[in-house]
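Pasting a predicted model and its sequence here:
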Amino acid sequence: MTKQFEHPLPNSEGYFGEYGGSFIPPELQAVMDDINQAYQDIRQDPSFVAELTRLYQHYVGRPSPIFHAQHLSEKYGCDIYLKREDLNHTGAHKINHCLGEVLLAKKMGKTKVIAETGAGQHGVALATAAALLGLECDIHMGEVDIAKEHPNVVRMRILGANVIAATHGRKTLKEAVDSAFEAYLADPHTQLYAIGSVVGPHPFPMMVRDFQSIIGIEAREQFQAMTGQLPDNLVACVGGGSNAMGLFSAFLEDDSVAMHGCEPAGRGLEQVGEHAATLSKGVPGTMHGFHSYMLKDEQGEPQEVYSVASGLDYPSVGPQHAYLKDLGRVKYGVVSDEEAIAAFFELSRLEGIIPAIESAHAVAHAINLAKQGTRGSILINLSGRGDKDIDFVVENYGKQYGIASLL
């Protein structure tokens, strides 16, 4: 077994401290137990690890590089580095776990993979992996996000995926998860629900974390080779939390490395339904088959949430993040829509890198840390590129940043 699959948590029942577990109907639990057993088998199978490694190297383009953002560093007085997950095939970190999940589905004899997607990056990555490995693919996506992330919807359809609109509620990520779960409950035997983050019932928070931990393993080795030491700070955006856990996982035992997750403050933390800051404003609760922090309404149901970043507007968070928050090992802050969009343009214009709006939250948080006096090095997980967001950004913020007149 490689370092990618060696982690002390969760326990055998899928708990990170008091968070995690599996809260699903008994008939579905039997299916989940089969998935867990199949995963435990393949993670120790040298042929599976070799195939995944081959695809990472020759298909995804791993290892993704680390880039010293010199202009940002000079402007804000600390050394800022980017782990360039945006350079992966399909444009984000999501391909790391999608390849693993589709390989697992194929080894289990499944004929279809299904998933939810918010920004569309997970949907594109899963459609890509399914096309490569010969499985059918259904992607559930909120109707609002289908309109907002049109380029990714087109990519999914070109790749052969069936895109299914979630038309209830706010028609965004939470509703897409609801829709995908309903479809999975209808037939959990021939299809695998390839969950898109470190959320859901056990074993998915563990499994997605393991596949994403390649980010942190690479970053640890690369940063030491570049600088001779470990980074002083890590920064990653947190919706469900897969890119952040991928980076953080390799540094959890390094007390000298401070870790910072940032959630979307949206239009304001004091406005109910106008943010998705689960770890900052939520309380423990259970939804979508797992126990973690959760934003609840007055009835104890998942609260409506919002973010300018479609991939971050989820009313819960991965259980390992909840555990790390309570331990104090990771500090979780917030970034507003305005700060994220400003960082989107600043990284584009200072470094020639257009980030996903999700990743722009991490850039903004790093800038805020520097403004608050943080010194030393900051390594940002640049989890995705902004191709999917440019039409939306120009339409809604172009005039403010001097580009609307060019359309």
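In hand now; what should we look at?

from here on, contacts and neighbour counts on C-alpha atoms
Fine.

Touching, residue 323 and residue 20? I think so.
No. At 9.2 Å, residue 323 does not count as touching residue 20 under the criterion of C-alpha atoms under 8 Å.

out of these two, which sits in the more crowded spot?
Neighbours were counted for residue 323 and for residue 20 using other C-alpha atoms under 10 Å; residue 20 has more, 31 against 20.

Settle this for me: residue 235 is touching residue 381, isn't it.
Yes. With contacts counted by C-alpha under 8 Å, residue 235 reaches residue 381, the gap being 6.4 Å.

Can you list the residue ranges for helices in the stretch 151-300 of the chain?
173-186, 204-212, 214-227, 242-248, 278-281 (DSSP state H, counting those that start in this stretch).

And the contacts of the third one?
This means helix 214-227. 3-4, 63-66, 83, 96, 229-231, 246-251 (C-alpha atoms under 8 Å, 6 or more residues apart in numbering).

Just the buried residues of those.
Using 16 or more other C-alpha atoms under 10 Å as the burial test, the contacts of helix 214-227 include 4, 63-66, 83, 96, 230-231, 246-251 as buried.

between those, which is nearest residue 47?
Residue 47 lies nearest to residue 4 out of those, by C-alpha to C-alpha, at 14.8 Å.

hang on, residue 314 is in a strand, isn't it?
No. Residue 314 is assigned coil when assessed by DSSP: H, G, I helix; E, B strand; the rest coil, not a strand.

Included below, for side-by-side comparison, is a second structure:
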Amino acid sequence: MRYVSPWREAAPVAGTMGEPGARGRFGDYGGRYAPESLVEACREVEEAFREAWADPGFRGDLAELLAVHAGRPTPLTPARRLSRELGVRLWLKREDLTHTGSHKINNVLGQALLAARMGRRRLIAETGAGQHGVATATAAALLGLEATVFMGERDIERQDLNVFRMRLLGAEVVPVTTGSRTLKDATSEAMRHWVGATGDSHYCVGSVIGPDPYPWMVRELQRVIGDEARAQCAAELRTGLPDHVVACVGGGSNAAGTFAGFADTPARFVGVEAEGGAGASRGRLGVLHGCRSLFLQDGDGQIVEAHSIAAGLDYPGVGPEHAHLRDLGRARYVTVTDEEAVGAALRLARTEGIVPALESAHALAWVIRAAGDGGLPAGSTVLMTLSGRGDKDISTLKELL
């Protein structure tokens, strides 16, 4: 008898994961909260992206780069040993096998092509785990652009390999010494820098955050993950669709891209946040980095610093579309501790021979927990996006294990 998920009542909501509505909003979230100079710059980005996205030539150039440079399509890998242990059918969408080692390259190649089309000569970026910074530096080198990457001083210390890779590729890495010295502060500094450089630079936002059109544009550029996975599931799975689609969430780009491919299906979406950076799970309505969304705040409405062992999840909020999906009940958001994530990384390494990024290990940790406590009933089929490889986290794991 075929397994039927008890979550099947979570039917697709009409109109979800399309274009944002009026004023760049997803329901109550999104918008364009920025200085006037950046409002105009964002309008230019939106106009250029809409024109490019409707141009078969641009789409063809991007598809070619994703294939011959980034290595797409990425495989859908059955986690056979771990599946037997957990009693579920777990499939991994292998973004860790892209060039540069994470999903970030999908978004960056698209934005770099757009920047060149707009006549911009330099890319500005923020980075936490370093993967977006490496992808930006890679795309800039490929297309003959300059790159300036802002990175928190704390993240520079724990992701020194990626810092070296960025510099090796020719990017300028600017340490950010304010605040928590992590991703939030790097994003703030990058946006401040863009204010004075809109004429010759494009801000290559790394996640589904920021002022409109970035949350929508980045999701569309990451949609390739979900579209590929949808086709692969149709070929590999008996039912053609997974029961659950799971991905880690910081700002939320790999999750948004994956979910988008299944938005019109009954598949249940689960976004997994770090316990110390749970914007969707425990955030309150606020404005940060140009958009209205859910952010960790104190009683006075001040942003509370996030914490995660995974630098890419060390962000106090979530992208506006995720907040909207949460409100609609289309996606469920859960949290995982540092200890659970490290344990999941170790278990995947020893059962499947895959060392995941600690960000991705958060998603796996929830799958492991839910398979044990009934949150994923026996026999269910789970598609999980493995957003990045664990090379960058080896030093952290070495200290802990």
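Ah, there it is. Model, not experiment: these values are computed from the prediction.

just the buried ones among the contacts of helix 214-227 of structure 1 now: which is nearest residue 55 of structure 1?
Nearest to residue 55 of structure 1 among these, counting by C-alpha to C-alpha, is residue 96 at 9.5 Å.

So which of the buried ones among the contacts of helix 214-227 of structure 1 are in strands?
66, 83 (DSSP state E).

which residue lines up with residue 160 of structure 2 in structure 1?
Residue correspondence to structure 1 (TM-score structural alignment): residue 160 of structure 2 is matched to residue 150.

What is the neighbour count of the closest residue to its match other than its chain neighbours?
Closest residue to residue 150 of structure 1 apart from its sequence neighbours, by C-alpha to C-alpha, 6 or more residues apart in numbering: residue 388 at 7.4 Å. For residue 388 of structure 1, the tally of surrounding residues (other C-alpha under 10 Å) stands at 22.

Looking for the alignment partner of residue 388 of structure 1 in structure 2.
In structure 2, residue 388 of structure 1 lands on residue 392 (TM-score structural alignment).

can you tell me how far whatever residue of structure 1 lines up with residue 107 of structure 2 sits from residue 52 of structure 1?
By TM-score structural alignment, residue 107 of structure 2 lines up with residue 97 in structure 1. Per C-alpha to C-alpha, to the nearest Å, residue 97 of structure 1 is found 10 Å from residue 52 of structure 1.

ok, now residue 130 of structure 1?
To residue 52 of structure 1, residue 130 of structure 1 is 14 Å away according to C-alpha to C-alpha.

again with residue 188 of structure 1
Following C-alpha to C-alpha, the distance that separates residue 188 of structure 1 from residue 52 of structure 1 is 25 Å.

what residues are up against the aligned residue in structure 1 for residue 123 of structure 2?
Alignment note (TM-score structural alignment): residue 123 of structure 2 maps to residue 113 of structure 1. Contacts for residue 113 of structure 1 (C-alpha under 8 Å, 6+ apart) come out as 102, 105, 130, 135, 136, 137, 138, 191, 192, 193, 194.

my guess is residue 251 of structure 1 contacts residue 244, does it?
No. Using C-alpha under 8 Å, residue 251 of structure 1 is not in contact with residue 244, being 11.4 Å away.

returning to what we had before: greatest separation within the contacts of residue 113 of structure 1: which pair is it?
Maximum distance among those (C-alpha to C-alpha): 13.8 Å, for 105 and 138.

list residues touching both of the two?
Contact with both residue 105 of structure 1 and residue 138 is made by residues 112, 113, according to C-alpha under 8 Å, 6+ apart.

give me the number of residues near the counterpart of residue 133 of structure 2 in structure 1?
Under the alignment by TM-score structural alignment, residue 133 of structure 2 pairs with residue 123 in structure 1. Residue 123 of structure 1 has 32 neighbours, counted by other C-alpha under 10 Å.

do the same with residue 309 of structure 2
20.

Same check on residue 304 of structure 2?
Neighbour number of residue 304 of structure 2 under other C-alpha under 10 Å is 18.

ok, now which ones touch the nearest residue to it once chain neighbours are set aside?
Spatial nearest neighbour of residue 304 of structure 2, chain neighbours left out: residue 297 (4.9 Å); criterion: C-alpha to C-alpha, 6+ apart. Residues near residue 297 of structure 2 by C-alpha under 8 Å, 6+ apart: 283, 284, 303, 304.
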